[in-house]
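Participant: Okay, sequence plus prediction incoming.
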Amino acid sequence: MTGSDEGATVNQTAIITGGTGGMGLEVARIMGRDHRVVIADLDQRRLDTSVAELTGLGVDAEAVVCDVTDQASVDNLFARGAQSGPVRAVVHTAGVSPQMGAADTIVRVNALGTVNVTEASLAAAADGFALVNVASLAGHLVPGVLVPTRTFKLALTDTNRFAAKLTAAAGRVPKSRRPGVAYSLSKSFVIWYSEEMAQRFGAKGARILTVSPGTFDTAMGRLEEKSGSGKLVEYAALTRYGKPEEIAELLAFCASDRPGYLTGTDILCDGGTRAGLSLKGMIALARDTS
């Protein structure tokens, strides 16, 4: 179970963005044991298929088409989620990888989308609420001196300027590398921003944290093999791709009421990749994927 075994209440709702993806759907299966789940994605057909699968497992599931880059769309998602009971947890897995779009698209979906979901979550937050934002190992691989913290801070006051400047930061490298840099910067931002928002959530008795997956055997993970995800496995302590259900168990646990003192931090789940990746290895990897 994702919550305490006693007193589990199915009238509580968990929202999972990217709910038709490999990680998101697995999270919905787990959290659906003691929550009503609302899965969100852009594709109605995929949503319908996923809801049918969840319903077949006995999960009370609903689908909502949502564009996380549009605050109104996100607000609608949360309004729909609250119709049958309080929204107690949100797992934000929606995102795009370097092979899925240009730098500006990656920044808008991964970074601005996280701001929109986090703001809506804060508005819905109450005692016991939890938001888990999915970051990435890539966010840990940005050298500290290159992390544009000043640009990150703009997300707190001017989201349009923030998105423009973060995209511009990714544009300082050759065109072929811009999506990868935008991805790393956007995920570094997700970690920074979630830590920055912890006190605001804490004032409501709520939690916010990030989980940073390494290389996992999902459609997105396999898509990124040629941009370095497959090569990263060679540096891991566990020299294999992670399984979607493995990261989903962690995400669901973090969103449950069990780790009630866990907030304002990031959990890296990468099979020991970061531990085995030396500076020399990082340079070699950059050359192989440039």
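Facilitator: Looks like it arrived, so ask away. Residues are numbered from 1 along each chain as shown.
Participant: contacts and neighbour counts: CA atoms only from here.
Facilitator: Fine.
Participant: show me where the chain has strands.
Facilitator: Shown for the chain, the strands assigned by DSSP state E span residues 13-17, 36-41, 61-65, 87-92, 130-134, 207-213, 266-269.
Participant: what packs against the third one?
Facilitator: In this case it means strand 61-65. Counting contacts by 3 or more C-alpha pairs under 8 Å, 6 or more residues apart in numbering; DSSP states H and E, the secondary-structure elements packed against strand 61-65 are strand 36-41, helix 44-56, helix 71-81.
Participant: right, and the ones you listed - which one's nearest S97?
Facilitator: Proximity of these to S97 was assessed by C-alpha to C-alpha; the nearest stretch is strand 36-41, lying at 15.6 Å.
Participant: Return the most buried member of the strands of the chain.
Facilitator: Taking mean count of other C-alpha atoms under 10 Å as the contact definition, the stretch among those with the greatest mean neighbour count is strand 13-17, which reaches a mean of 29.
Participant: I figured S186 was touching V107, is that so?
Facilitator: Yes - with contacts defined as C-alpha atoms under 8 Å, S186 counts as touching V107 at a distance of 5.8 Å.
Participant: joint contacts of the two?
Facilitator: L166 (C-alpha atoms under 8 Å, 6 or more residues apart in numbering).
Participant: sorry, back to before: need the helices and strands packed on strand 61-65 in CSV (columns: distance to A275).
Facilitator: Compiled in CSV, those are given as follows (distance: least, C-alpha to C-alpha, whole Å):
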stretch, distance to A275
strand 36-41, 34
helix 44-56, 36
helix 71-81, 36
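Participant: out of those, deepest packed?
Facilitator: When the helices and strands packed on strand 61-65 are scored by mean count of other C-alpha under 10 Å, the highest mean neighbour count falls to strand 36-41 (a mean of 27).
Participant: just checking, what packs against it?
Facilitator: By 3+ C-alpha pairs under 8 Å, 6+ apart, strand 36-41 packs against strand 13-17, helix 22-31, helix 44-56, strand 61-65.
Participant: again, only using 6 Å
Facilitator: Packed against strand 36-41 by the contact rule (3 or more C-alpha pairs under 6 Å, 6 or more residues apart in numbering; DSSP states H and E) you find strand 13-17, strand 61-65.
Participant: For it, which outside residues touch it?
Facilitator: Contacting residues not belonging to strand 36-41 are listed as 10, 13-19, 60-66 [C-alpha atoms under 6 Å, 6 or more residues apart in numbering].
Participant: okay, now the one to match up with it:
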Amino acid sequence: MQNVIVITGGAGGMGTATAKVVGTDHKVVLADVRTDRLDAAAAELAGLGVDVTAVHCDVTDRAAVADLFDRAAGLGTLSAVIHTAGVSPSMGDAEYVMRTNALGTLYVDEVFHDTAGAGSAVVNVASMAAYLVPEELLPIAQYALALTDESTFLTEMLTACEVVPEDMRSGVAYAVSKAFVRWYSSAQAERFNTRGQRIVSVSPGSIDTEMGRLEEQAGAAAMVTDAAVPRWGTPQEMAELLAFCASSRAGYLTGTDILNDGGVVASMRERARVAAQAG
């Protein structure tokens, strides 16, 4: 049976770009909540010769996620999920951001864990924002609640966002939710390995996609200008990395995060160090 890769957020820039890379030797199940854009992306991929199946899926609905993986498993051997689905601060309030990014990741990964076999891999998309938020603002001690008490977990995450005025909370929710993705992708590595599975996360910087550009006026443009590589990343650059992480070539890679941000975090930290010394 042919190997199958599920790509959530498949109608987005990174998702579609990644499908073009992995679609050369895998069946692709493309999932997204936006039906019209999903159909257009699937048609584009089919035109390139990719064996693609489009599935409408809201990752915040665990039953829908279960149906997604049931369909994928029926098409062949489920080898990986590349979870690019997520929302940025400009796309909704703090609760919407937290539900989509944190609980959406939990649902996708947990259902994959229970469905896929040995040799499979989860690749989650986190964010460089998880590196930039002060650690004291992160409710790390409460992250494990996601596995036992989702309601309390969500309450604790949103409470952590209340340190800033309401109009800034979606931004904090984004950073906190993506830090959770990093934590989960590390903390659950040993558990996933009991089923012969790998789990990693990748943290993009400012990527030239529709969602990435939504944050251009909110500070992303300034960070790009001050980065070691002073430009926006391309969806293709992210796609190649995501595809590698999902492949057997990365068979020893698990429980870690790869920061792919053009040196934004490195540059900011070094400038802060120099400024502190000068002061």
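Facilitator: Received, thanks. Note that the structure is a prediction, hence the values are computed from the model and not measured.
Participant: returning to what we had before: between the helices and strands packed on strand 61-65 of the first structure, which gets nearest to T93 of the first structure?
Facilitator: Minimum separation from T93 of the first structure across those (C-alpha to C-alpha) falls at strand 36-41, 9.8 Å.
Participant: Report the aligned residue range of the second structure for the closest one.
Facilitator: Matched against the second structure by TM-score structural alignment, strand 36-41 of the first structure falls on residues 27-32.
Participant: quick one: what's aligned to A175 of the second structure in the first structure?
Facilitator: Counting by TM-score structural alignment, which is the criterion used here, A175 of the second structure corresponds to S184 in the first structure.
Participant: which stretches of the first structure form helices?
Facilitator: Taking DSSP state H, the helices of the first structure run over residues 22-31, 44-56, 71-81, 103-106, 113-124, 149-153, 159-170, 178-196, 198-202, 219-223, 229-233, 244-255, 273-276, 279-289.
Participant: so which of the ones you listed gets nearest A135 of the first structure?
Facilitator: Minimum separation from A135 of the first structure across the helices of the first structure (C-alpha to C-alpha) falls at helix 178-196, 5.0 Å.
Participant: what angle sits between that closest one and strand 207-213?
Facilitator: Note on geometry: by axes from the mean of the first three to the mean of the last three C-alpha atoms, to 10 degrees, helix 178-196 of the first structure and strand 207-213 are set 150 degrees apart in direction.
Participant: Mean distance of helix 178-196 of the first structure to its aligned residues in the second structure, please.
Facilitator: When the second structure is overlaid, helix 178-196 of the first structure sits 0.5 Å from its aligned residues on average, using mean C-alpha distance after the TM-score superposition for the first structure.
Participant: in stretch 214-227 of the second structure, what counts as buried?
Facilitator: Of the residues in stretch 214-227 of the second structure, 215, 220-221, 223-224, 226-227 count as buried by neighbour count, 16 or more other C-alpha atoms under 10 Å.
Participant: Over to stretch 278-290 of the first structure?
Facilitator: Going by 16+ other C-alpha under 10 Å, stretch 278-290 of the first structure has these buried residues: L285.
Participant: Contacts for it next, please.
Facilitator: For stretch 278-290 of the first structure, the surrounding residues in contact (C-alpha under 6 Å, 6+ apart) are 227-228.
Participant: Could you rerun that using 10 Å?
Facilitator: Where contact means C-alpha atoms under 10 Å, 6 or more residues apart in numbering, the residues beyond stretch 278-290 of the first structure that reach it are 141, 174, 176-178, 180, 225-229, 231-232, 235, 274, 277.
Participant: can you tell me the distance between the two ends of stretch 59-79 of the second structure?
Facilitator: Stretch 59-79 of the second structure has its terminal residues 19 Å apart, counting by C-alpha to C-alpha, to the nearest Å.
Participant: And stretch 70-83 of the second structure, by the same measure?
Facilitator: Per C-alpha to C-alpha, stretch 70-83 of the second structure runs 16 Å from first to last residue.
Participant: swap in stretch 257-270 of the second structure?
Facilitator: First-to-last residue span, stretch 257-270 of the second structure, C-alpha to C-alpha: 20 Å.
Participant: Ok, stretch 50-66 of the second structure next?
Facilitator: Taking C-alpha to C-alpha, stretch 50-66 of the second structure runs 24 Å from one end to the other.
Participant: where in the first structure is the aligned partner of it, by residue range?
Facilitator: Applying TM-score structural alignment, one finds that stretch 50-66 of the second structure aligns to the residue range 59-75 of the first structure.
Participant: Go through the contacts of strand 36-41 of the first structure and name the one nearest L122 of the first structure.
Facilitator: Nearest member of these to L122 of the first structure, counting by C-alpha to C-alpha, is I15, at 13.5 Å.
Participant: how far away is whichever residue in the second structure pairs up with the closest one from A73 of the second structure?
Facilitator: Per TM-score structural alignment, the equivalent position to I15 of the first structure in the second structure is V6. Relative to A73 of the second structure, V6 of the second structure is positioned 10 Å away (C-alpha to C-alpha).
Participant: shared neighbours of these two, anything?
Facilitator: Where contact means C-alpha under 10 Å, 6+ apart, the residues bridging V6 of the second structure and A73 through contact with each are 29, 79.
Participant: Would you check that T194 of the second structure makes contact with A118?
Facilitator: Yes - at 8.9 Å, T194 of the second structure and A118 qualify as touching, with contact defined as C-alpha atoms under 10 Å.
Participant: These two: which is more packed in?
Facilitator: Counted by other C-alpha atoms under 10 Å, T194 of the second structure and A118 do not tie: A118 has more neighbours, with 15 against 10.
Participant: can you tell me which residue in the first structure aligns to that one?
Facilitator: Applying TM-score structural alignment, one finds that A118 of the second structure aligns to D127 in the first structure.
Participant: Once you drop chain neighbours, what's closest to its match?
Facilitator: Using C-alpha to C-alpha, 6 or more residues apart in numbering and skipping residues adjacent in sequence, the residue nearest D127 of the first structure is G205, 4.3 Å away.
Participant: tell me, how many neighbours does the equivalent of that neighbour over in the second structure end up with?
Facilitator: In the second structure, G205 of the first structure lines up with G196, judged by TM-score structural alignment. The number of residues packed around G196 of the second structure, counting by other C-alpha under 10 Å, is 15.
Participant: Return the residues in contact with G196 of the second structure.
Facilitator: Neighbouring residues of G196 of the second structure by C-alpha under 10 Å, 6+ apart: 113, 116-121, 190.
Participant: among the residues you listed, which recur in the first structure?
Facilitator: Listed in the original numbering, the contacts of G196 of the second structure still in contact in the first structure are 116-121, 190 (both residues aligned by TM-score structural alignment, their matches' C-alpha atoms under 10 Å).
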